[in-house]
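Peer 1: Sharing a sequence plus its predicted fold:
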Amino acid sequence: MEDEAGVEGEVENPEAFSAENYAAEAMAADMDPWIVFDARKTPRAEFEGWLESNRPSLVSRYGDEEGGSGPVGWIAVVGPDHFPSTGDVAGLQEGWERLLASGRPVSFQTVKELALNHGVLTGKWLMHLDTGFKVDHAWASVAHAVLDGKISLAKVSPRDPKPDSKHVICAYNQSFTEEDQVMRLDAVIRAAGVKCPLSYKPDVYTYLGIYRNNRWKLCPTIYESKFDLECVPRRSHIVNKVTGTEVT
């Protein structure tokens, strides 16, 4: 299981790599400076040069002391029609604390109820890739789809020197509760040429610090997509991990 913290695989010692650790890493990345191409403000003619200069395999997460560059949290492309839609995150987190204090069971349904009540509905397909050509090529494909208005927003993590670290690409949509919308985003990513496995995570889990190895034993991703190269026509096999059913 993976999430946007960008660390691959399960760990032998869940105490050392708890959900709180992953949440702290993700928060640190969000707070550090981002490299952003905003298609609402920047001329399209500048995009190819920006993309080449900021390939994720070449941008260091923690900066380059010799080159004088500081840490970079994310590399992102904002689409021409992007409209921020985060909802009431503070209210969501207050409601979460009340839920925990109440002793009510924590489940996907209770978290979804909180998300609906506070309008925190965005989510993202996650792609985990090794550094080098694979991530640069996949990121370029997704970034072009954002520039063309097919994806609202996408971001990719820079290169992390830690062993076994992978890059993660996140491609966003407006509502994790609209299954047709989630499936359309998968189709756009596949049409861009990305064939690696994908997993889908609602942002509500991110805002509440629900990552893998969390104490409520919630799976932080609710869909998984595997691309079938042998199927004609080629298509994704998508499973709803909450219900355990394949989405057609």
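Peer 2: Looks like it came in fine.
Peer 1: rest of the way, CA atoms for contacts and neighbours
Peer 2: Will do.
Peer 1: Wait, V72 touches D32, no?
Peer 2: Yes. Using C-alpha atoms under 8 Å, V72 is in contact with D32, at 5.9 Å.
Peer 1: higher neighbour count, these two?
Peer 2: Of the pair V72 and D32, V72 is the one with more neighbours under other C-alpha atoms under 10 Å, namely 22 against 14.
Peer 1: On the three-state scheme, the more buried one is what?
Peer 2: At V72, secondary structure determined by DSSP: H, G, I helix; E, B strand; the rest coil is coil.
Peer 1: so who does C196 touch?
Peer 2: Applying C-alpha atoms under 8 Å, 6 or more residues apart in numbering, we find C196 in contact with M127, H128, L129, K226, F227.
Peer 1: same check, this time on H167
Peer 2: Counting by C-alpha under 8 Å, 6+ apart, H167 has contacts G6, P56, H128, L129, D130, T131, V135, V156, S157, P158, R159, D160.
Peer 1: this is the comparison structure:
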Amino acid sequence: MMDMDIDQPIDLDIDHEVIELPDWVMPPTQSEIDDGLYDLHEDDEGIWIVYDWKDDNPDARIEPFYQRWPPSRTSSSLCSWINVNRGLSPASQLDQDAFDKRFHMDIEGLQKEFVEIENKVDTEELKLTPEMIDELAVKYGVLSGKWLVYASSEEVDKLWRKIVGIVTFDREYGSVKVSSRKVLEPSSESSPSATECNGGVPDPDEGHVICVYVEDYLDMDEVNRLRKALRFQAGVFKRIGFKPDVYTWLGLYRGNKFGIRPSKYHDSDNWARKK
């Protein structure tokens, strides 16, 4: 992790435009990690600030985590994601053999077979369908997925608290993460270096995304229960989409050459209206 100079926030005059900088949070400290306030993980997506649920006095433990890592004031120069992990759902707590068989996450096998399918699609021997992707997800145990809730920096802290509360206190299982606040690259001509402005100049075109997970995206009852909780308990009434993780691993984003919609479920779909 990069070392950062953290001073008091300042206003910067760029092209006669005053940019109000957030009161950025301080970088992680080893003493906080040792005290169990959070953990640090790093993977291909960057650095994660992770809160693993503690059953002893949960209210007292989660509140300092909220206060320490508000998404609107956590610079992307410090971490990519803030994550709260409440654990597995009761439905997925199978015996170990059954769990390993269904959720074995064979990413290498998944991607290898997909390359073979892609080659057939390229030669027009085959047409890729969402049902084929579902079959691959089951075969290779890649079944997790998430509702995607987008929010501005002005609203994200309050919404994050509500959604974490649903996962941790109401449902009592699951995982949720929120992106940190995107900042302009220090090399940008329109922004000074990150050290000059205590974490960076916020990117005005970027907001936040909150990912709220289910373990098995083919369990439609569970997918819909979570959507209802987001709607009626967190107030997320706007149209949102659900993306299976298998789509991400296979690189199925907007405008993909297969014509596959990148979000498998939406509020406007028939399944949602019938529930």
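Peer 2: Sure thing, it's come through. For clarity, every value in this text was computed on a predicted model and none was experimentally measured.
Peer 1: Quantify their similarity with the TM-score.
Peer 2: Once superposed, the chains reach a TM-score of 0.72 (TM-score structural alignment, normalised by the length of structure 1), with 197 aligned residues with a C-alpha RMSD of 2.5 Å.
Peer 1: Compare the contacts of C196 of structure 1 and tell me which is most surrounded.
Peer 2: Busiest of the contacts of C196 of structure 1 [other C-alpha under 10 Å] is M127, holding 27 neighbours.
Peer 1: Confirm for me that that residue is in contact with Y200.
Peer 2: No. Taking C-alpha under 8 Å as the definition, M127 of structure 1 is not a contact partner of Y200, at 9.1 Å.
Peer 1: And the most centrally placed residue in structure 1, how close does it get to S102 of structure 1?
Peer 2: With distances taken as C-alpha atoms, centre = their mean, C170 lies nearest the centre of structure 1, 3.3 Å away. Going from C170 of structure 1 to S102 of structure 1 by C-alpha to C-alpha, to the nearest Å gives 33 Å.
Peer 1: cool, A187 of structure 1 as well?
Peer 2: On the measure of C-alpha to C-alpha, A187 of structure 1 and S102 of structure 1 end up 41 Å apart.
Peer 1: ok, those two, which is more surrounded?
Peer 2: The neighbour count for A187 of structure 1 versus S102, taken as other C-alpha under 10 Å, is higher for A187 (14 against 9).
Peer 1: which one in structure 2 is aligned with the more buried one?
Peer 2: In structure 2, the residue matched to A187 of structure 1 (TM-score structural alignment) is K228.
Peer 1: Run through the residues that contact that match.
Peer 2: Going by C-alpha under 8 Å, 6+ apart, the list of residues near K228 of structure 2 is empty.
Peer 1: how about the strand or helix carrying it: buried residues?
Peer 2: Following DSSP states H and E, one finds K228 of structure 2 within helix 220-232. For helix 220-232 of structure 2, a neighbour-count test (16 or more other C-alpha atoms under 10 Å) marks V223, N224, L226, R227, K228, A229, L230 as buried.
Peer 1: mean distance, stretch 108-119 of structure 2 to its aligned residues in structure 1?
Peer 2: Its aligned residues in structure 1 lie a mean 1.1 Å from stretch 108-119 of structure 2 after superposition (mean C-alpha distance after the TM-score superposition for structure 1).
Peer 1: Where does that stretch end up in structure 1?
Peer 2: Using TM-score structural alignment, stretch 108-119 of structure 2 pairs with 90-101 in structure 1.
Peer 1: Using neighbour counts, pick out the buried residues of the matching stretch.
Peer 2: G91, L92, Q93, G95, W96, L99.
Peer 1: Next, format the residues you listed as CSV and append distance to E113 of structure 1 and secondary structure.
Peer 2: Converted to CSV, the buried residues of stretch 90-101 of structure 1 look like this (distance: C-alpha to C-alpha, whole Å; DSSP: H, G, I helix; E, B strand; the rest coil):
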residue, distance to E113 of structure 1, secondary structure
G91, 13, helix
L92, 10, helix
Q93, 13, helix
G95, 10, helix
W96, 11, helix
L99, 11, helix
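Peer 1: Out of the residues you listed, flag the one nearest to A145 of structure 1.
Peer 2: Nearest to A145 of structure 1 among those is L92, at 31.1 Å by C-alpha to C-alpha.
Peer 1: Contacts only, for the closest one.
Peer 2: L114, A115, N117, H118, V120.
Peer 1: Could I get the contacting residues of the fourth one?
Peer 2: Residues in contact with H118 of structure 1, defined by C-alpha under 8 Å, 6+ apart, are G87, D88, V89, G91, L92.
Peer 1: out of everything not next to it in sequence, what's closest to the fourth one?
Peer 2: What it means is G91 of structure 1. Of all residues not flanking G91 of structure 1 in the chain, H118 sits nearest, at 6.5 Å (C-alpha to C-alpha, 6 or more residues apart in numbering).
Peer 1: can you tell me which residue in structure 1 aligns to V209 of structure 2?
Peer 2: Alignment note: V209 of structure 2 maps to V168 in structure 1; criterion TM-score structural alignment.
Peer 1: and the equivalent of T221 of structure 1 over in structure 2, how many residues sit next to it?
Peer 2: Alignment note: T221 of structure 1 maps to S263 in structure 2; criterion TM-score structural alignment. A count of neighbours around S263 of structure 2, defined by other C-alpha under 10 Å, yields 18.
Peer 1: three-state assignment of S263 of structure 2?
Peer 2: coil.
Peer 1: show me what contacts the residue lying closest to it once chain neighbours are set aside?
Peer 2: Once flanking residues are discounted, S263 of structure 2 sits nearest to K243: 4.6 Å by C-alpha to C-alpha, 6+ apart. Counting by C-alpha under 8 Å, 6+ apart, K243 of structure 2 makes contact with G145, K146, W147, L148, P262, S263, K264, Y265.
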